[in-house]
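Novice: Everything below, folded, please.
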Amino acid sequence: MCGIIGFAGRDQAAPILLDGLERMEYRGYDSAGIAVRSETRGLQVRKAKGRLKVLAELTHGGKDLEGTLGIGHTRWATHGEPNDINAHPHVSENGQIALVHNGIIENYLEIKEHLLRQGVTFVSDTDSEVVAQLLEFHYHECGNMLEAVGRVLRRIEGSYALGIICSDYPNALIAARKDSPLILGFGENGNYIASDVTAIIKHTRDVVYMDDGEIAVVTPQAIDVFDDEMSPVEKKHSQVDWDISAAEKGGHAHFMFKEILEQPEAIRKTVSPRIRDGRVVLDDLCLTEAEARRFSRIFVIACGSSYHVGIVSKYNWERLLRRPVEVCLASEFRYSDPLVDENTLVIVISQSGETLDTMAAMREAKRRGGRTLAIVNVVGSSIAREADDVLYTWAGPEIAVATTKAYSTQLVLMDLIGLYLADLLGTVEPAEYHAILEEMEALPEKMTEVLTHVEDLQYLASRYFNHNSIFFIGRNLDYALGLEGSLKLKEISYIHSEAYASGELKHGTISLIEQGTLVVALGLYGALFDKAMSNVVEVKARGAEVLAVTTERFRERMEKTADSTVAVPDTHPVLQPSLGVIPLQLFAYYMALQRGCDIDKPRNLAKSVTVE
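Specialist: Take a look at the predicted model:
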């Protein structure tokens, strides 16, 4: 959610911190700040509400802050309103310690009341300042900063990624994590901490992923890692293998548009290595036929767009596997006393691999004996490391908050896994197996064909952007696809939008249809196209204006009734959502563009949700 960067090295820290924070802007934030230590000026802290450019102007691009040791932060408000005081870094009462924090300290009120009784004065409304003041309290007790950090971590409850500097320690910063991502970077001119690899990719590709309970001491020369007992830990290094240009706009106005255009290549990278000699090959999935047959129940656990991937996959997997599939919101799963045992396969889907709700749900499933398989995009992420098996989407970095290529690669990877398991279980006919595989390999080319008609969606957005309430309707896979189309629209254009199963229209929803209401009708699922047409007629009779999305096979029939029609190439029904989602993404993008919205950084949203 929030962004953290820290640097200990030989170069001036402030410009490096500002650059790293800029590269994490996509995560969402409402204030920013940096703290830098120098021999002559001690701790220098600058914070500002609003966009990062306010902080950059305040510090003249970091030139005003002298020193080669520092920490930086972009904050989304949780405790306390967004303002300069509540922004990070937070400083201890005596001004010796500065700290940045991602996460939630659940017992902060209890600790704050204790410190208030000791005479400590607080200046902010945040839970994070409690950590800074508690750290000073224990530092005065023991006189050793590392020991003080250990005492604090044993006392606080909740989730955290921490970056800490102290005026008494001129060349070292301390980092710690629990349930919130933190990366260590090894560079030539110094070493780094960051909550997101994009913040430091300009400086190093040599990284280490911290595990829960670990503490790191970062100096210009080295990084030492300790466990929660303060015993040294040897960490495995990873090399970031994507190019820095992947995290840049490449001449496009927005990351979201660039990432929509990148989908054919992302699909190719996800699919091609996993199809060999006409078979699905999943080298990283260690699952025998006997184990697959043991699964009497399958859960798919996710949040947001990944949850919508799960809804599509439920339809496809139940068709292919003839096994019951239950799709659960991660935030609900862990509190529902789920029926998970050793005969349950639990699929967890997360783009970042750090989504806290999803991680907690996966841990609950493992505790109950379930077999966990993670679908993630970030190598070395927490969910990837903790799952029994992990398959990567290989979508590359996705910068826009509203997901596009991550959704599409998750979707096609779930189709691959479903096909693989169906083949293992013998529940799919060979002819259908090969037909799906053939069409899957053709997806990138067909996606490219859809993307040649972006102007059509731009025109439709210019026609409809003044609507304040829009409804998506569809059946079966089209309903599942409508959920994602509706979410994309509301995320970035701030238009109220809802997706409904078409069969529910007469059970209440149709009362909301009036003259001029825009209805996006999805008619891609061929088996139920006639039903879809009857629903188009139904809403038209109540005065709705209908924008239809269908396939080339049904274009002519749909155009006779709908006010506007967009058609995508035909493919196997299992894969049709992979093509149908692209016009919905483009429609949302151009609607937001027409309304002057901040497309890559929509209000109140964050790319990676690391708090409950």
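Novice: CA only for contacts and neighbour counts going forward, please
Specialist: Fine.
Novice: Now do the stretch of helix or strand Asn102 belongs to: which elements does it pack against?
Specialist: Per DSSP states H and E: Asn102 is located in strand 97-105. Contacts defined by 3 or more Cα pairs under 8 Å, 6 or more residues apart in numbering; DSSP states H and E place strand 97-105 against strand 3-9, strand 69-75, strand 90-91, helix 128-142, strand 158-166.
Novice: Which helix or strand lies directly C-terminal to the fourth one?
Specialist: Taking DSSP H and E as the definition, the helix or strand that follows helix 128-142 towards the C-terminus is helix 145-155.
Novice: how much space between Trp490 and Ser305?
Specialist: Wrong residue type there; residue 490 is Lys, not Trp. 12 Å (Cα to Cα, to the nearest Å).
Novice: Compare neighbour counts for the two and give me the winner.
Specialist: Taking neighbours as other Cα atoms under 10 Å, Lys490 and Ser305 compare with Ser305 leading, 24 against 19.
Novice: Let me see the contact set for that one.
Specialist: Thr403, Tyr407, Glu484, Leu487 (Cα atoms under 8 Å, 6 or more residues apart in numbering).
Novice: From Tyr192, how far out is it?
Specialist: On the measure of Cα to Cα, Ser305 and Tyr192 end up 32 Å apart.
Novice: How about Phe333?
Specialist: 36 Å.
Novice: More neighbours: these two, which one.
Specialist: Here Phe333 and Tyr192 are set side by side on neighbour count (other Cα under 10 Å), and the busier one is Tyr192, at 29 against 22.
Novice: Check which helix or strand the more buried one maps to.
Specialist: Tyr192 belongs to strand 190-194 when assigned by DSSP H and E.
Novice: and that strand with strand 158-166, angle?
Specialist: Angle, strand 190-194 to strand 158-166, by axes from the mean of the first three to the mean of the last three Cα atoms, to 10 degrees: 150 degrees.
Novice: Show me what strand 190-194 is packed up against.
Specialist: Packed against strand 190-194 by the contact rule (3+ Cα pairs under 8 Å, 6+ apart) you find strand 3-9, strand 183-186.
Novice: Taking their axis directions, the following helix or strand past the longest one and strand 190-194 sit at what angle?
Specialist: Think strand 3-9. Secondary structure here is assigned by DSSP H and E; on that basis, the next helix or strand after strand 3-9 toward the C-terminus is helix 13-23. Relative orientation of helix 13-23 versus strand 190-194 (the same axes, to 10 degrees): 40 degrees.
Novice: Proceed likewise with the subsequent sequence, for comparison:
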Amino acid sequence: MCGIMGYTGHRQAMPIVLDGLSRIEYRGYDSAGMAILGPTGVFGTNKAVGKLDALRANLEGSFVSGTLGLGHTRWATHGAPSLANAHPHMDCTERVSVVQNGIVENYSVLAAQLVSRGHRFTSQTDTEVLPHLIEEALDRGLDPVEAVKSILPDMHGALVFLVACAQEPDTLIAVRAGNAGGLVIGMGDGETYAASDLPALVPLTRRAMPLNNGEIAVLRPDGVQVSTLDGAPVTREFTEVTRDPLRAAKGMYKHFMLKEIMEQPQALTDALRGRVDLESGRLEPDYGAGLSERLAKARRIILTGCGSSYHAALVGRHYFETLAGVPVEAEVASELRHRNARMGEGDLLIAITQSGETLDTLAALEHASGLGADCVAVTNALDSEAARIACETMDMRSGLEVGVAATKSFTSAIICLYLLAIDAAAGRGEMDEDEVSQHLLDLERLPGIVSESLERREAIRAVAERLTSNDNCLLLARGLMYPIALEGALKLKEVAYIHAEGSVGGEMKHGPIALIDQSMPTIALAPEGGLRDRMAINISEIRARSGHVVGVLTDGDDELGGQADEAIFVPETPEHLVPIAATVPLQMLAYEIGLLRGADIDQPRNLAKSVTVE
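Specialist: All right, here's what the predicted structure looks like:
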């Protein structure tokens, strides 16, 4: 979750870029850097390891003059936090400077090709392939904008980046290819700006617009030109933005929930950052050897949480059992604390809690700890009470989540449990190095898969329009998808005020099938890897009773697509990661239905973000 900031205009760029970075420093503090294009056409680049204050200290007494600049705060994904890996990155001729957020998935292949053609790399980052590829395009005679466009077909992954070229000293080029975090363009009086988040621009301008996925913007002091990556012009008006800090944090989105749904590719990338070495195929946990040892030696694992966190625990149960071969229980924290659960030495309780302050989850942690069990908190708040009670903590890294309904924290929690399960499997001898490597390579694809799912909002909105009038809904699934049916039902309750029920497909004949009629829609989760063939039987049974079926299916499944009344398709996904791919459209569906029904989406009635009382 890196932060980027750019400026071109008539004022000195350095203080503007530095101030903008200070407002989005929460996006990364492993290192920081900026490049200012001086009046002689030479970039003055400054970098520092650590927080932005280290960069400020470097810049004291060394003002860099220039009216075009770009800056970056880094949260490391490829390459350790170091001066060499800090952004901006440059080409061999030092005439191209780039800052990036996201991941170039095929960077190792591209880098090897560039090295074979004589390019010199100075970092271990994926970003550095960008300036070198642009350098080659410039050498072929392309202008900077065309040079940037020419390299995009070679890029795999979701990324957002800014480019400055010495030969066009008043031009910034902004690209968004995939959902690797947002980019906002601002327009002032004879100056333009680009930043990862709106708060960076609030002191500078009241006029802003988002750069959407698949678009490129050319920023000059007198205006901005936006086009698709294919070159088609895009007409979009600047809108007036608020100076209220909370509303500014919402950016260009109507609701925090929508913003947080759209941030999931970035949140998932952040959850993997520094924990996965994709080049070596190794897991590199940041939680220390103590937790790895506990995972390897535990005789039993108990997963607990409340609401969405409990649903994540159910997914985690599958991971630990199938990958690590360890006995696992998953239980709602409010029940675990009151039933005198038997735990002791050799047991490992893993509590999932976004806030780290959920009353029942804290009580479950205290109960387990008091009985001699080891305790781990998977939380989004490292300074929380859960982190203090637990003997080990794993950071979700999903970032600030304002909307009451959990979205990105839910999928980040699943990723954390998946990584813990892989660690446990390796430590217990259930998975060899090649198997670990394959699971990690699958994870590398996940942000791109989620990004692709987010591009299907229009299709999901069409389904939402047909379900809006229903006050009841059944979500049906089997196996690994059952927790996602529960989560999808919870989202419909929370933000659309629909009575929704998640049910196991194998239990249909034991009662739920009595609910089926023309007024009861069923959302059937039947992607590949989700016991799809058995779900096909359920779909047939529902259709035979005149039930309305919405299928959540894998791309290309025309057979089930033809049986369902309508379908929401998800990209082909590695089996263990299908729950995340299927979660995203259900979140979006609940959001769209809630919007159509006029619900208070960010602050649903009777609910609070953190439940800290009985």
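Novice: so how far is Leu52 of the first structure from Ala175 of the first structure?
Specialist: From Ala175 of the first structure to Leu52 of the first structure the distance is 23 Å (Cα to Cα).
Novice: Glu487 of the second structure matches what in the first structure?
Specialist: Matched by TM-score structural alignment, Glu487 of the second structure corresponds to Glu484 in the first structure.
Novice: go on, Lys297 of the second structure?
Specialist: In the first structure, the position corresponding to Lys297 of the second structure is occupied by Arg294, as judged by TM-score structural alignment.
Novice: quick one: contacts for that match?
Specialist: Contacts of Arg294 of the first structure by Cα under 8 Å, 6+ apart are Asn343.
Novice: re earlier: same list, the helices and strands packed on strand 97-105 of the first structure, but as CSV with distance to Ala253 of the first structure and mean neighbour count please.
Specialist: Conversion of these to CSV gives the following (distance: least, Cα to Cα, whole Å; neighbours: other Cα atoms under 10 Å):
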stretch, distance to Ala253 of the first structure, mean neighbour count
strand 3-9, 23, 30
strand 69-75, 23, 32
strand 90-91, 35, 28
helix 128-142, 36, 21
strand 158-166, 32, 25
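Novice: which stretch among the ones you listed comes nearest Gly543 of the first structure?
Specialist: Comparison of those against Gly543 of the first structure by Cα to Cα identifies strand 69-75 as nearest, at 45.2 Å.
Novice: what angle separates that closest one from strand 190-194?
Specialist: Going by the same axes, to 10 degrees, strand 69-75 of the first structure is angled at 20 degrees with respect to strand 190-194.
Novice: follow-up on the earlier one: looking at Ala175 and Leu52 of the first structure, which is more packed in?
Specialist: Neighbours were counted for Ala175 of the first structure and for Leu52 using other Cα under 10 Å; Ala175 has more, 28 against 22.
Novice: which ones are touching that one?
Specialist: Contacts for Ala175 of the first structure (Cα under 8 Å, 6+ apart) come out as Ala161, Leu162, Gly163, Ile164, Ile193, Ile215, Ala216, Val217, Val218.
Novice: That one: what secondary structure?
Specialist: strand (DSSP: H, G, I helix; E, B strand; the rest coil).
Novice: What is the equivalent residue in the second structure for it?
Specialist: For Ala175 of the first structure, the aligned position in the second structure is a gap, per TM-score structural alignment.
Novice: do you know how far Ala175 of the first structure is from Ala13 of the first structure?
Specialist: When distance is defined by Cα to Cα, Ala175 of the first structure is 17 Å away from Ala13 of the first structure.
Novice: Where in the second structure does the strand holding Asn102 of the first structure align, residue-wise?
Specialist: Mapped onto the second structure with TM-score structural alignment as the criterion, strand 97-105 of the first structure occupies no residues.
Novice: do stretch 406-414 of the first structure as well
Specialist: Alignment of stretch 406-414 of the first structure against the second structure: residues 409-417, by TM-score structural alignment.
Novice: Could you say which helix or strand holds the alignment partner in the second structure of Gly353 of the first structure?
Specialist: Across the two structures, Gly353 of the first structure finds its equivalent in Gly356 of the second structure, going by TM-score structural alignment. Using DSSP H and E, no element contains Gly356 of the second structure; it sits outside every helix and strand.
Novice: try Leu70 of the second structure
Specialist: Assigning secondary structure by DSSP H and E places Leu70 of the second structure in strand 68-74.
Novice: Excluding chain neighbours, what is closest to Ala194 of the second structure?
Specialist: Excluding its sequence neighbours, the residue lying closest to Ala194 of the second structure (Cα to Cα, 6 or more residues apart in numbering) is Ile185, at 4.5 Å.
Novice: Can you report how many residues lie near Leu365 of the second structure?
Specialist: One way to gauge burial is a neighbour count; for Leu365 of the second structure, by other Cα under 10 Å, it gives 25.
Novice: Could you do Ser116 of the second structure as well?
Specialist: Ser116 of the second structure sits with 10 neighbouring residues when counted by other Cα under 10 Å.
Novice: thinking again about what came up before, for the helix or strand just after the strand holding Asn102 of the first structure, packing partners?
Specialist: Secondary structure here is assigned by DSSP H and E; on that basis, the next helix or strand after strand 97-105 of the first structure toward the C-terminus is helix 108-117. In terms of contacts (3+ Cα pairs under 8 Å, 6+ apart), helix 108-117 of the first structure is packed against helix 128-142.
Novice: The helix it packs on aligns to what range in the second structure?
Specialist: The aligned range for helix 128-142 of the first structure is empty, by TM-score structural alignment.
Novice: distance between that helix and the chain's centre?
Specialist: Relative to the mean C-alpha coordinate of its chain, helix 128-142 of the first structure is positioned 32 Å out (Cα atoms, centre = their mean, to the nearest Å).
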